[in-house]
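Asker: compute the structure for the input listed below.
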Amino acid sequence: MLENLDINALINTYIIPWAINIALALAIFIVGRIISKGLVKLLGKLLAKAKMDAILINFITSITGAILLLFIIIAALDQLGVDTTSLIALLGAAGLAVGLALQNSLQNFAAGVMLIIFRPFKTGDFVEAGGTMGVVDAISIFSTIMRTGDNREVIVPNGSIYSGTIINYSARETRRIDMVFGIGYDDDIRQAKEIMATILAADERILPEPEPLIAVAELADSSVNFNVRPWVKSGDYWAVKFDLTEKIKLAFDENGISIPYPQMDLHIDKPE
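Answerer: Alright, predicted model coming up:
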């Protein structure tokens, strides 16, 4: 009789309450997971509707899902009678330690988020940033992959990019080519200007508007310097610049116009 009472007391005092708590904890976890997945999915749709970058959407939804899962686990453990206060304090201390250890990574992450939100450049743009000049191949949360002119792949930390100056050469459809050509003081300025104007007019890649500038900019020590500034489409920039440099040099040679170089006259006085 006493054994039956002890078993009943054990069941009523421990087993049934524990079973109820376990069932409630499982219910909290399962229902919480269903709700959290729905919220994460809804958040992803809202961010996509706002035309946010896919990389940032995936990151935000992943972080949100992880945070919600953490709260669900804490709530389930609390239902089981586990002291979650110390657990939360432990997680906070661990988070602080990880944050200090990954300070540079967090800086790159924050910079990556800003780059994705404000989009100073996009994949395929030719940029100069983080001490590197090249075409942007990929933008991730922590780094940006760029391809240089000699086909090297450079991985640049986003922190270096966002903390410095960003020059996007592809941001505008047109660019101005700035060139300087010098001729000798004995050469005909009008003739040189006419030669350069003819070469620019013959190149269909040079835009008529804004009108190309050809002007005497400086009377230097050894030469009369012209500023030559035509406008072209951004994609034609380098090809036109190289072609014009070669054509103008050849035209000057054919017409006897010199391109002087700095020189120094040395006079030696002999003592009497």
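Asker: from now on I want contacts and neighbour counts done on CA atoms only, so please keep to that.
Answerer: OK.
Asker: secondary structure element for the residue lying closest to Asp53 once chain neighbours are set aside?
Answerer: Leaving aside its sequence neighbours, Asp53 sits nearest to Ile116 (CA to CA, 6 or more residues apart in numbering; 6.5 Å). Ile116 is part of helix 103-118 when elements are defined by DSSP states H and E.
Asker: so how far is that helix from its chain's centroid?
Answerer: 10 Å (CA atoms, centre = their mean, to the nearest Å).
Asker: for it, buried residues please.
Answerer: 105-116 (16 or more other CA atoms under 10 Å).
Asker: tell me which of those residues is nearest to Ile195?
Answerer: Relative to Ile195, the closest of those is Leu115; by CA to CA it sits at 46.0 Å.
Asker: can you tell me which residues contact that closest one?
Answerer: Leu115 sits next to 121, 158, 162 when contact means CA atoms under 8 Å, 6 or more residues apart in numbering.
Asker: another for comparison:
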Amino acid sequence: MEEITGLLNKDNMDALVAAVSAFGLKLLAAIVVFVVGRWLVGRVTRLLEAGMKRADTDPTLISFFRNIIYFGLLTMVVIAAVSQLGVQTTSFIAVLGAAGLAIGLALQGSLANFAAGVLMIIFRPFKAGDYVEVAGVAGSVEELHLFTTKLRTPDNKIIIIPNAQVTNEPITNYSALDTRRLDLQFGVSYSDDLDHVRRVIKEVLDAEERLLEDPAPTIGLLTLGDNSVNFAVRPWVRSSDYWGVYFDLQEAMKKRFDKEGISIPFPQRDVHLHQVAS
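Answerer: Model (predicted):
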């Protein structure tokens, strides 16, 4: 009886030693896979980051893709290391896929804003400092994030717009080009000499040093209105001088018209009273 018990104990010990040895080898293999895989992930991430920097990619986009690639590859390394321990990873991958689908459905709006932010960072319809009109709002671009765009309005208000709204509507970038055209309109009376008016307008434009000579300003009779003859005045300026010239030119034109006796009519209505005998 004692011999049988000793034999069983010996068999159990041998089995235990074999099991521990096998598990130890698996654990060692898992550790090696994780350590080597993590080193490779870091190496690949650094190479991709260096490549994006050489391609002059936006820093925000570089940071985002670096993190996404790093944690995505690291997840694959962890799954490979766990599989070395004999754990079935098929169900684990299925759970991750289901969780990712559920998160994606719950964050549809945020993902739309994110996709729009990535597209804007890649295609660059505007940059920080540009004066733009987007989603019905005009202002200077303060910051462009992956989910939102921050604008500062001329009256010093900060407006944050979801990127999906920015890309779903037309974008007007007033700062994209170095020059802009002023679209001005001046109305004069039908009794004024049109040649005289045209000459006065040209003299006022010539006196404004900030106007560009090329393209040359355009002065033309636009419409014969109900109350006035309307001239279209189209000079060109540098984008940075737009509003300064816009305000100063209208003031200078009004003062010169007054000096030259050119009237700027406004809508009037004549009322005739008829006395009816009682």
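Asker: quick one on the thing from earlier: quick one: the helix holding Ile116 of structure 1 aligns where in structure 2?
Answerer: Under TM-score structural alignment, helix 103-118 of structure 1 corresponds to residues 108-123 of structure 2.
Asker: could you do stretch 74-84 of structure 1 as well?
Answerer: Aligned by TM-score structural alignment, stretch 74-84 of structure 1 corresponds to residues 79-89 of structure 2.
Asker: from the chain's centre, how far out does the longest helix along structure 1 sit?
Answerer: If you go by DSSP state H, structure 1 has its longest helix at helix 16-49. How far helix 16-49 of structure 1 lies from its chain's middle: 36 Å, per CA atoms, centre = their mean.
Asker: now it: buried residues?
Answerer: For helix 16-49 of structure 1, burial by neighbour count (16+ other CA under 10 Å) applies to 18, 21-22, 25-26, 28-29, 32-33, 36-37, 39-40, 43-44, 47.
Asker: what do you get for stretch 211-222 of structure 2?
Answerer: For stretch 211-222 of structure 2, by 16+ other CA under 10 Å, it's 211-212, 217, 219.
Asker: gap between the two ends of that stretch?
Answerer: End-to-end span of stretch 211-222 of structure 2 (CA to CA, to the nearest Å): 21 Å.
Asker: now that stretch: which residue numbers in structure 1?
Answerer: Going by TM-score structural alignment: stretch 211-222 of structure 2 matches residues 206-217.
Asker: swap in stretch 37-50 of structure 2?
Answerer: Alignment of stretch 37-50 of structure 2 against structure 1: residues 32-45, by TM-score structural alignment.
Asker: follow-up on the earlier one: from the buried residues of helix 103-118 of structure 1, which is closest to Asp6 of structure 1?
Answerer: Using CA to CA, the buried residues of helix 103-118 of structure 1 come closest to Asp6 of structure 1 at Leu106, 58.1 Å.
Asker: which helix or which strand is home to the nearest residue to that closest one once chain neighbours are set aside?
Answerer: Spatial nearest neighbour of Leu106 of structure 1, chain neighbours left out: Gly99 (7.4 Å); criterion: CA to CA, 6+ apart. Using DSSP H and E, Gly99 of structure 1 maps to helix 84-101.
Asker: repeat that for Ala215 of structure 1.
Answerer: Per DSSP H and E: Ala215 of structure 1 is located in strand 213-219.
Asker: quick one, the following helix or strand past that strand and strand 213-219 angle?
Answerer: Using DSSP H and E, the helix or strand that follows strand 213-219 of structure 1 in sequence is strand 224-229. For strand 224-229 of structure 1 against strand 213-219, the angle by axes from the mean of the first three to the mean of the last three CA atoms, to 10 degrees is 150 degrees.
Asker: now, which of the buried residues of helix 103-118 of structure 1 sits nearest Ala9 of structure 1?
Answerer: Nearest to Ala9 of structure 1 out of the buried residues of helix 103-118 of structure 1 is Leu106 (CA to CA; 55.1 Å).
Asker: from Ala97 of structure 1, how far off is the closest one?
Answerer: From Leu106 of structure 1 over to Ala97 of structure 1 (counting by CA to CA), the distance is 13 Å.
Asker: just to revisit the earlier point, packing partners for the longest helix of structure 1?
Answerer: helix 54-79 (3 or more CA pairs under 8 Å, 6 or more residues apart in numbering; DSSP states H and E).
Asker: what's the mean gap between the helix it packs on and the aligned bit of structure 2?
Answerer: By mean CA distance after the TM-score superposition for structure 1, the fitted helix 54-79 of structure 1 averages 1.0 Å away from its aligned residues in structure 2.
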